[in-house]
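A.B. asks: return atomic coordinates for the entry below.
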Amino acid sequence: MGDASPSTGKVITTALIVTGNMVGAGILALPINLGPSGFLPAVLGAVAVWAIMTCTGIIIARQPFLAQNSDADLPTFFEEVLGPAGKWFSVAANLIILYGLLTAYLAGVASVAASSVPIHLPDWAWLLLYFCAATLLASFGSVVMRKGNAVLMTVMWLLFGALLVLVAPHFRGMDLRAGDVRFFTSGLPILVTAFNFHNVVPTICRTLNNDRRAVTRAIWLGSGIGAAMTLLWTVAVMFTLPMEAPDGVSIIAAFKAGVPATVPLVQLIRSPVFIKASIGFAVVAMTTSYMATGVALVSFLKDVAGKRVRSGAVIWLMAFIPPIGIGLLYPNIFLEALNIVGGFGVGTLFGILPGVLLIRQGEAGSRTRRMGWLLVSAFACVLLVELAQETGMLAINPDVEYWSGHVYQ
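C.D. replies: As a prediction, the model looks like this:
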């Protein structure tokens, strides 16, 4: 740990890395993937998951190993604290998270551009164009990311504010008591994904000289800003788009098509200003996350394969070629990728494993150990839900008949 505590300004700029990592594909997907559960289940569930995810991030950040080994990333960390099985368990989960997120960002921007930009290009062309621009930014490293991220976050906040102002006149009446808690269960994996920032925790610790108080402040501040934006956006979309509509411009129709929330909003609000703002917000929001995730993936691959692969160019190709390949093969993979990331990756690596840490580090019967078992149980449920949905054992779809009876006024 350094002699001097990090300045408030450095804490804030570092916190924006957390926010930038959170506010990406998740904020665009959540209103669509969680909306059919109803207002109260969506909002209350989101707040609960945000608090839990922030706590698991702090659990990882406070592990002494990260402070004592400044060059280590998560695989080495989990190997040290949980043994070889912990390392390879984390490697597999991290590959799902990082590659899945990058793929989702590429597919999400491509679908937004293809449906909103008047230039008629196929999805694969938009995907390639965005890949070149976003990957160039991500290739500069964490120092440039920290400085450039503040600029992107400022632009994103301005666009976010503009979107809220533009959708407000289109708010409709809504039955706040209506809800489908059963459907909320199916949204757990993507809800976990929306509040994931944990891959940048080692970077945050190094940036703030492993100052525990500064790191904790940065994580709570950054995740709090991201959660506030996510909730505001989710509520705004739910008050603007009908859950079900004859013309197909609805939350349920967007869920079935697997597209971000901005796509049906553009179909409903045909203002040129709104179209430009929605495209800008989607691109900037996903770019901030793409940058943070790309930097984290390069660091992760260096940590795992650094002894075998010493070429920076090869590491770069290993990081960025698979996502563009998957995106080109499966252009409509946006929501599906986020569900897989949350169910099999984030919930396992940043939910179950932190719980295991608390169980191993706590005394028998202690509060720490009980909290560990609670985390393991909760995130095991997320894993089982996604596994059941992917294997066809559990099919939870929006209740169209139920929501057709709750018409907007």
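
A.B. asks: contacts and neighbour counts: CA atoms only from here.
C.D. replies: Will do.

A.B. asks: count of residues packed around residue 387?
C.D. replies: By other CA atoms under 10 Å, 16 other residues sit near residue 387.

A.B. asks: and what of residue 241?
C.D. replies: 26.

A.B. asks: would you do the same for the sequence below? I want to compare the two.
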Amino acid sequence: MAVSSACFQVPTLLLIPSSRKQLLQTHRYKCSSRRANLLHKCFSQRQSESKPTQKENEEFEFERLFSNLNQATLKREPGSLSSAIFLVAGTTVGAGILAIPAVTQESGFLASAVACIVCWVFMVVTGLLIAEVNVNTMCELGSGGVSLVSMAQRTLGTVGVQIACWSYIFIHYALLVAYVARSSDILTNFLGIPLWESATLFSLIFGCICYFGSQRFIGAVNGVLLLGIIVSFAALVAVASGGLHWDALLKANFEAVPMSIPIIALSFVYQNVVPVLCTNLEGNLAEVRTAIVLGTAIPLVLFLVWNGVILGSITDLEMGSGKILDPLQQLQSSNGVVGPIIQVFSLLAIATSYIGFILGLADFLADLLKLPTGQSRPLPYLLTLIPPLVLSLLDPEIFFKALDFAGTYGVLVLFGILPAAMSWSGRYSNPTSSVKLPQLVPGGRLTLSLIIGGAGFVVFSEILESFGHP
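C.D. replies: I've put the predicted structure just below:
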């Protein structure tokens, strides 16, 4: 395809404006009528877009930043909005939802519901900030598949890269260990096979799906798993709600809310797939925003109903001394019908989140190792799958410990403080940058300060508590 690079380059980015100017959700490109005709031949545009005329240097609008190409066929393979929503929702509904009732039982349903909504708003905002910085970085570097490393390097320099790298690796490995540990326990109970076989089977199946599957196939798998989650969740609610004590839902102990925030925030983690999302949706900010808001709204509803059913069904919960008791185990022991449904729901929830974290970490490691974009390399996937598998087998009881530690010191730093700091730098510390996309989060410095201050306060409080200070 011999087309002048003044308009675009092949194969990674196809629409890189020479002037590097972006306008709202569309991008304008000045070029001759010959180049405009080539653009219209190469890209399938919306019906509302006008056809090029013979005027020189006429402006044309494109809603996407670039096009995803199949390097073998050179055909455009765009990601769909529905697949993006499923990816976000599937990544969000993970092992964190299984731990929510255990950490909110002391605060009660009403107080924990407020905490869930606040954490959801917080995580939506930080996800939009990551998307904003990611698309700006793609414009600046002229390449797709940009991970947090490149984003931090562009906005925060070497120090930011170190913080991003270690936080990202830490939280992903911690959560993948928790996912493999819990899923292997469930599969061992179902299949009656040794723990190491069930852990290997789980990692192998979903690792192969992520490595060999196309964007559409992975989106379809996430959609099927999410449908299974909804069906099993509805069955669980129908069975367990028969013994629901409505008075128990009125309990509200706001003093106990802070201890639950790390795991609640962890339950809303999806930001690791935002760079993948921006690439799949070809930098279309409107679709990225929709995918993030709708993709996280579905899990929010599930979390609230799930927490209400569990806390409303078990009224004699007692907190052990320094140990988190799991209400799910008590509910399973008291109701033989609920047990298998909870196991199925748990396995599906872990599987959807596991896929998202594999994709996010493999993409991150590929960028860290400077591997070519747009090609499937086995090394990032091996580095993603093997260490969590080994660590989960060394300590099968690591589930709650991994979640709490990752939520406190990983999520709130990596997906709380860091996105706001990168956005601050991109917006205000480098005003002469040639790339200025629309801001996805309003409020300016005040919003960014609240995000950094809120996340920092929770982390600092947890550090003090861990050293024995109230």
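
A.B. asks: where does the TM-score land?
C.D. replies: Remark: TM-score between the superposed chains equals 0.85 [TM-score structural alignment, normalised by the length of the first structure]; 381 aligned residues with a CA RMSD of 2.9 Å.

A.B. asks: show me where the stretch 1-150 of the first structure has helices.
C.D. replies: 8-22, 25-34, 39-61, 64-68, 74-116, 123-138, 142-167 (DSSP state H, counting those that start in this stretch).

A.B. asks: OK, contacts around the residue nearest the centre of the second structure?
C.D. replies: By CA atoms, centre = their mean, the second structure has its centre lying nearest to residue 270, at 1.5 Å. By CA atoms under 8 Å, 6 or more residues apart in numbering, residue 270 of the second structure lies in contact with 88-89, 91-92, 127, 356.

A.B. asks: closest to residue 283 of the second structure among those?
C.D. replies: Of all these, residue 127 has the smallest distance to residue 283 of the second structure: 14.5 Å, by CA to CA.

A.B. asks: aligned to that closest one, what sits in the first structure?
C.D. replies: In the first structure, the residue equivalent to residue 127 of the second structure is residue 57, according to TM-score structural alignment.

A.B. asks: number of residues surrounding its match?
C.D. replies: For residue 57 of the first structure, the count of nearby residues is 23 (other CA under 10 Å).

A.B. asks: so it makes contact with residue 199?
C.D. replies: No: with contacts counted by CA atoms under 8 Å, residue 57 of the first structure stays clear of residue 199, the gap being 9.0 Å.

A.B. asks: circling back: wait, which of the helices of the stretch 1-150 of the first structure is closest to residue 369 of the first structure?
C.D. replies: For residue 369 of the first structure, the closest of these is helix 39-61, at 12.9 Å, according to CA to CA.

A.B. asks: post-alignment, the closest one versus the second structure, mean distance?
C.D. replies: For helix 39-61 of the first structure, the mean deviation from the second structure after alignment is 0.7 Å (mean CA distance after the TM-score superposition for the first structure).

A.B. asks: run the angle between that helix and helix 25-34 for me.
C.D. replies: 140 degrees (axes from the mean of the first three to the mean of the last three CA atoms, to 10 degrees).

A.B. asks: please list the outside residues in contact with helix 39-61 of the first structure.
C.D. replies: 34-35, 176-181, 184, 191-192, 195-198, 201-202, 205, 212, 215-216, 219-220, 223, 227, 231, 235, 238, 350-351, 354-355.

A.B. asks: taking those one by one, which sit in helices?
C.D. replies: Mapping the contacts of helix 39-61 of the first structure onto helices (DSSP state H) picks out 34, 181, 184, 191-192, 201-202, 205, 212, 215-216, 219-220, 223, 227, 231, 235, 238, 354-355.

A.B. asks: against residue 119 of the second structure, how distant is residue 258 of the second structure?
C.D. replies: For residue 258 of the second structure, the distance to residue 119 of the second structure equals 11 Å [CA to CA, to the nearest Å].

A.B. asks: more crowded one of these two?
C.D. replies: In this view residue 258 of the second structure and residue 119 are compared by other CA under 10 Å, and residue 119 has more residues nearby, 20 against 15.

A.B. asks: right, I'll leave it there.
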